[in-house]
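In: Give the three-dimensional model of this entry:
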Amino acid sequence: MSAGLLVAVLLASALLEGSGWAGGVGDGNLRLSVTVNGRADSDVRPPEVRVGAWVVKRYRLLNVSEADLHRVRVLDPGAPAGSVRCPAVLPAAEEAECTARFRAVAGRHVHPVRAEGDVPALRTRLTATARAGYAGVAGALGLTEEVVVATPGTGGGGASATVTYTVTNRGNLPLYTVRVEDPGLALAPGAPDCGGQGGTVAVLAPDTSAFCRTTVRLRPGTYRSAGRASGSDRATTLGTGGERVTAPLLTAGASAVFVVREAPVAPVPRTPAPGAPAAGSSAGAAGASAGAGAVPAPGAPGALARTDTNAGTGTGTDAAGRPAAPAAPGAGAAPGAVPPSSVSPGAVPPAPPPGLRRAAGVDDEGFLGRVRRRGREAAEFGVATTLLLLLIPAAVAAALLGSRRK
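Out: The predicted structure is shown next:
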């Protein structure tokens, strides 16, 4: 072998040993590439994935060394912990794939990714790095509502209820043509007023809200409002295999239960009968009649007195409107009669006691009749009373006879 050829062989051997080939293990022997939902340049153009949809990351590892790699693993801060799966061993001069599958969250998530593998015989660890990630996008529609019921007026007919619907975009993309409806109240299309746009919010930016209101007249009862909102962010995203996914219709709902009270009935004014005294003077007229002891003739006004606070106290007014003095009990009434104010309509007055009936005929008795009657009552009054009753009339008679003889 010539000297020049020997130098060339030694130089090539040195170069191969320095690069890790020819049985060597060195830097650059492990290579890494990452695709996210089918896109390989996710470090520059992260794919847009709808929030809540699946993100699939594929990590391609190539071992160009002549040693097997053990405890192969991928460290990716953009993937949930424990979501990356890798083979335990990556043989020399072969490739393998690690995968991660998880739900997308809102925001941009592009991070450096690190792959590692150990060579236990040489106590060496090979590494490789790359950048990859995705952007979680979506408009998120929210809806709340509030109901205010007006106080019912008199006369019946229910009351009005004002419902306020609050639509909110909680996502990171604008929402377009957000429509508000309420099938629970059977509103007409476009009934809620959303700023003069007929039940529709044209554009709702991220982290903003809009208000829609409607007022309905309802009969008394219990009602349930069922608000519904719908709209779209018009964003096309990527699926797990890189396919294009059109924007879905976003919806949100809310409900509220409320009660419409019965309206109070307006009082009906009482009209007095023809010829009857006014309500304010009936008590005074009845009191004046009771104080004078007069009994109204049948059929005359005030024959049956109305009961009020003045009648209960036995007071009234005279013809001049002055308070009349209360009448003494029994004044101006015939024996055994019952005052008209104490007789209810249709009731039969009680009969006078027997003692009053007996006293009514006293004025028609003569002297002998009175003596006989006193004798009959002797058993009731006793001997002393009987003697007193007999002696007093006899003394009066003797006096009268003596005065005539003179």
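
In: Going by C-alpha atoms from here, please, whenever you check contacts or count neighbours.
Out: Fine.

In: Check which residues of stretch 80-92 are buried.
Out: Residues Val84, Arg85, Cys86, Leu90, Pro91, Ala92 are the ones in stretch 80-92 that count as buried (16 or more other C-alpha atoms under 10 Å).

In: before we go on, could you also do this sequence so I can check it against the first one:
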Amino acid sequence: MSAGLLVAVLLASALLEGSGWAGGVGDGNLRLSVTVNGRADSDVRPPEVRVGAWVVKRYRLLNVSEADLHRVRVLDPGAPAGSVRCPAVLPAAEEAECTARFRAVAGRHVHPVRAEGDVPSLRTRLTATARAGYAGVAGALGLTEEVVVATPGTGGGGASATVTYTVTNRGNLPLYTVRVEDPGLALAPGAPDCGGQGGTVAVLAPDTSAFCRTTVRLRPGTYRSAGRASGSDRATTLGTGGERVTAPLLTAGASAVFVVREAPVAPVPRTPAPGAPAAGAPAAGSSAGAAGASAGAGAVPAPGAPGALARTDTNAGTGTGTDAAGRPAAPAAPGAGAAPGAVPPSSVSPGAVPPAPPPGLRRAAGVDDEGFLGRVRRRGREAAEFGVATTLLLLLIPAAVAAALLGSRRK
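Out: Below is the predicted model:
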């Protein structure tokens, strides 16, 4: 064997030992088929899966080449990222399965799926494609409510409350026989008016709403409305293994707290007694009585008459009068309107003669009422009287002493 041939054989052996045999590799050597919830023709008839239920996709890969595939992977835009699991290596002339499991979302999701595997010795990549997907379906029932309480009327008895229930189909399938009730208000069956259907909406199309109303009479207090809605989309879907799943009963709820106020009590009109004056009018004789009382208050009994009192000036300190000579009298000091020693009228019973005040009291009252000039004159008179008395005492005392001495000598 020549040296050149030997080198070629050794080189071929090294290549075969390092990377494995890579014969029979080309387009079409990798095949792909997909089943979705047990259905193989999901590209033509995507299975209906209820929104929120599980979707299981199975990707069957068949390697008909004569080389092992490395870094096997499936790219599916209809599956959440990272949800597909595949084996790392797919041996030659064998098959493997990749799987994905996730929750269904509303809408039709049919997309091309691509499977790939690498042949490192040939620096090539085998691929395969298929179409697969599912349809997420469901009627989604929603409910809201609003309460309007009427203003209470007079006379008591509470007030009326109007409750409006709004049912909405947020799904992509029609809803049938949607019933509305309110156990919180203990409504009778069929009490809410849903357009003349007796508490029931016959068909509610996707993305539409219907209104039901009821009016109840309630006593004052706090109440909680608890609306309930139920219906069905009547859709049969497929489970993860291809089994048929019947449509469930769809429900929704809402609540509202409201207060019914106490109604104001109507005022009762008062009927005046026969002969009684109307409201706000003075009673008969009241003006005359007031005038008589005013005149009586200012009248001065005649001197010596029974029950005669000193006149009390209710405007003392502001009024003026005249003295005996007809000259204007000085204004009286505050609180000096009553005569000295006078007894207040409130302390004397009608017809009784008030007792005469003691002399000392009369003098003290006179002193309090004499004014500043009167006090000066009185003090002058008292000083003069005091001087005369002192002179007499100075004269009488020596005379008495002299008489006493003369008498003692005669003895």
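
In: Give me the TM-score for this pair.
Out: The TM-score (sequence alignment, normalised by the length of the first structure) is 0.67; 406 aligned residues with a C-alpha RMSD of 13.2 Å.

In: Return the member of the buried residues of stretch 80-92 of the first structure nearest to Thr309 of the first structure.
Out: Closest approach between those and Thr309 of the first structure, by C-alpha to C-alpha: Val84, at 93.0 Å.

In: My guess is that closest one contacts Val113. True?
Out: No. Counting by C-alpha atoms under 8 Å, Val84 of the first structure does not reach Val113; the two are 11.5 Å apart.

In: How far does stretch 254-273 of the first structure stretch from one end to the other?
Out: End-to-end distance of stretch 254-273 of the first structure (C-alpha to C-alpha, to the nearest Å): 58 Å.

In: right, I mislabeled it, should have said stretch 25-33 of the second structure
Out: With C-alpha to C-alpha as the measure, stretch 25-33 of the second structure spans 20 Å from end to end.

In: Contacts made by it with the rest, please.
Out: The contact list for stretch 25-33 of the second structure, computed with C-alpha atoms under 8 Å, 6 or more residues apart in numbering, reads 40, 59-67, 115, 126-130.

In: Report all helices and strands that the helix or strand harbouring Val167 of the first structure contacts.
Out: Counting by DSSP states H and E, the element that carries Val167 of the first structure is strand 159-169. The helices and strands touching strand 159-169 of the first structure, judged by 3 or more C-alpha pairs under 8 Å, 6 or more residues apart in numbering; DSSP states H and E, are strand 141-149, strand 208-218.

In: which stretches of the stretch 151-300 of the second structure form helices?
Out: Assigned by DSSP state H, counting those that start in this stretch, the stretch 151-300 of the second structure shows helices spanning 286-298.

In: quick one: the strand holding Val167 of the first structure to strand 141-149, angle?
Out: Strand 159-169 of the first structure and strand 141-149 are oriented at 160 degrees to each other (axes from the mean of the first three to the mean of the last three C-alpha atoms, to 10 degrees).

In: circling back to that earlier point, just checking, which of the contacts of stretch 25-33 of the second structure belong to strands?
Out: Judged by DSSP state E, the contacts of stretch 25-33 of the second structure include Tyr59, Arg60, Leu61, Leu62, Asn63, Ala115, Leu126, Thr127, Ala128, Thr129, Ala130 as members of strands.

In: before we move on, the earlier item: okay, and the common contacts of Val84 and Val113 of the first structure?
Out: Overlap of the contact sets of Val84 of the first structure and Val113 (by C-alpha under 8 Å, 6+ apart) consists of Val74.

In: ok so, going back, can you list the buried residues of stretch 80-92 of the first structure in TSV and add distance to Asp364 of the first structure?
Out: What follows is the buried residues of stretch 80-92 of the first structure, written out as TSV (distance: C-alpha to C-alpha, whole Å):
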residue	distance to Asp364 of the first structure
Val84	133
Arg85	135
Cys86	139
Leu90	148
Pro91	152
Ala92	155
